[in-house]
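**Student:** Got a predicted structure here, sequence first:
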Amino acid sequence: MASGSRAIAVLDVDGTLTPSMLGIELLRTLNQDGACQATDVSALNALVDRSRTERGTSSARTIAAANDGFAAVLAGLPATHVADAARRTWRRVEGDLFPFVPGLLATLRAHGLHIVLLSGSPHEVIQAMADRLGVRTCQGAVMAAPGGVYDGRVQLPTGVPGVKRRTLRTLLRGHRVDAARSYALGNSAADAQVLHLVGIPMAFEPDQRLRARAERAAWPITNRHSVVACTQAALRRAGPAHDTKGKVNEC
């Protein structure tokens, strides 16, 4: 390990740490507040569902359209209102967090990894989640709010394929990262580029596209019942210098 460097653990959120899509849950809270319509929630949920069945540029366009739609729903709302709604949203859905999450976070911390939550859901609700879990570094999608009021523009679409990787590099700028001993966990093709960056990648209950990539790359494929044990074993194997050449089968 390079002197002064540190291993990180990059965790996807929607479908990986929680079964719910936090961006949609935030919209439901805003609908309850009277700040958006139920039809907005349904339309954006349909776009998210469609993106999961599409491939390549079609999926990327649909995800981008969902981001644009979310930004349009927020247009005119005060950022303080949305931040408060995000905190209330997380309190409402916190119980849906997969039971393995506390054990996973404890394992990663015990091995000295710096945890990063990286999600395509809006940053406001990812920040609320991170605050409750004691995670200092997180990033979700950012909608522009100049002067504290959303203006309908997307500033950072982290859910679009390729953006997570660039976002992670920005978050860690100026820090020395021990990539060989770093860890990443994700469930969709949007997470693949981040998984490529680390020495300990894990595909969690992957969608069809990520499963295919994981099988080609010989990444571990895990699930909610085995992920903590698989992570513990992988971190023990990594030691001070992780060897990524050996094939790891599904666990």
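**Tutor:** Thanks, I have the structure now.
**Student:** switch to C-alpha atoms for all contacts and neighbour counts from now on
**Tutor:** Will do.
**Student:** Can you tell me the element Gly69 falls in?
**Tutor:** helix 56-74 (DSSP states H and E).
**Student:** For that helix, what is the distance to the chain centroid?
**Tutor:** Relative to the chain's own centre, helix 56-74 is displaced by 16 Å; criterion: CA atoms, centre = their mean, to the nearest Å.
**Student:** Which neighbouring elements make contact with that helix?
**Tutor:** Packing partners of helix 56-74 (3 or more CA pairs under 8 Å, 6 or more residues apart in numbering; DSSP states H and E): helix 38-53, strand 154-156.
**Student:** Okay, angle between the first one and helix 56-74 too, please.
**Tutor:** It stands for helix 38-53. With axes from the mean of the first three to the mean of the last three CA atoms, to 10 degrees as the basis, helix 38-53 and helix 56-74 are set at 160 degrees to each other.
**Student:** this is the comparison structure:
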Amino acid sequence: MSNELKVAVLDVDGTLYPGALGVELLRALMAADACDRTRAEGVFDVLRQYKQGAIDFSTMAARAYTLYARALEGVRCDTVDALARKVWEEERRKLFGFVRPLVSLLREAGYWSLIISGSPQEMIQCVADELGISQARGALFSRSEGHYTGSVDLSSGALGEKSRIFDAVTRGQEVRLERCFALGDSITDSALFERLGLPVAFEPEPALQVLAQQRGWAVATREDVLERTRMLLAAPAPGSPPRG
């Protein structure tokens, strides 16, 4: 039993950070005239259509990732890497106050933390480095000979992708799914929530809020997420014999 892995999966955008880091990176790229402006503006247009209810989530994700990749076509990878670090230096102070205590709490409870979020890997890696988390997966855009090709390798924020990423990262490990923890705010987190024993919907978007109510998942805010996490981690796993 001691060899079985307890994993804590953490979302970033809207969960650890009050916004979308990929959006901030794209704004910085546009400001530096370092990407295709028309395609970059197309990403923002797609996001607006989704917020207005004109398109569904799956359509939004597919179009946004495709346009983001095309906006980066031909751009030097080191240019984006450097801009990502610069953006993070500006945005790191916006991490919610509970984040570092939460990461420490999970570590002390024997959890191996994994970040999976929809923003580009270039940004998500900055968050992981900041928090001392060894594994992080964000969106991957194809690279060749030091430049972006205009294609998408991994749409980490698309529906169902987080569950597949979890399987890929933990392949070969004995994972205690009923004791695994997940924290996220959107419908993209639902596939993982369905599988893992300790899901927490953080200030959930409406679609996830409905599912959380239906499934009986814990719901938390930035004020009470630490206490709710402590309670979840302390509770016996389903099917465990009573203590004492």
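**Tutor:** Happy to help now that I have it. From a predicted model like this one, the values you see are computed outputs, not experimental measurements.
**Student:** TM between them?
**Tutor:** Overlay of the two chains. TM-score (TM-score structural alignment, normalised by the length of the second structure): 0.92; 240 aligned residues with a CA RMSD of 2.0 Å.
**Student:** still on that earlier bit, which among the helices and strands packed on helix 56-74 of the first structure is found nearest to Ile221 of the first structure?
**Tutor:** Closest approach to Ile221 of the first structure among these is made by helix 38-53 (18.7 Å; CA to CA).
**Student:** compared with the second structure, how much does the closest one deviate?
**Tutor:** On superposition with the second structure, the mean distance recorded for helix 38-53 of the first structure (mean CA distance after the TM-score superposition for the first structure) is 4.0 Å.
**Student:** so what secondary structure elements neighbour that helix?
**Tutor:** If contacts are counted by 3+ CA pairs under 8 Å, 6+ apart, helix 38-53 of the first structure sits against helix 22-32, helix 56-74.
**Student:** The first one: average distance to aligned residues in the second structure?
**Tutor:** Plainly put, helix 22-32 of the first structure ends up 1.3 Å away from its match in the second structure on average once the two are laid over each other (mean CA distance after the TM-score superposition for the first structure).
**Student:** What ranges does the stretch 151-251 of the first structure have for its helices?
**Tutor:** 163-171, 192-197, 208-217, 227-238 (DSSP state H, counting those that start in this stretch).
**Student:** Highest average neighbour count across these: which stretch is it?
**Tutor:** Mean neighbour counts were taken over those using mean count of other CA atoms under 10 Å, and the top value, a mean of 20, falls to helix 192-197.
**Student:** In the second structure, what stretch matches that helix?
**Tutor:** The counterpart of helix 192-197 of the first structure in the second structure, using TM-score structural alignment, spans residues 190-195.
**Student:** what's the helix or strand for Gln139 of the first structure?
**Tutor:** With DSSP H and E as criterion, Gln139 of the first structure is part of strand 137-143.
**Student:** and that strand, which residues are buried?
**Tutor:** 137-143 (16 or more other CA atoms under 10 Å).
**Student:** Over to stretch 9-26 of the second structure?
**Tutor:** For stretch 9-26 of the second structure, by 16+ other CA under 10 Å, it's 9-17, 20-26.
**Student:** most packed of the helices and strands packed on helix 56-74 of the first structure?
**Tutor:** strand 154-156 (a mean of 18).
**Student:** so what corresponds to Ala110 of the first structure in the second structure?
**Tutor:** Under TM-score structural alignment, Ala110 of the first structure pairs with Glu108 in the second structure.
**Student:** Many thanks, I have nothing further to ask.
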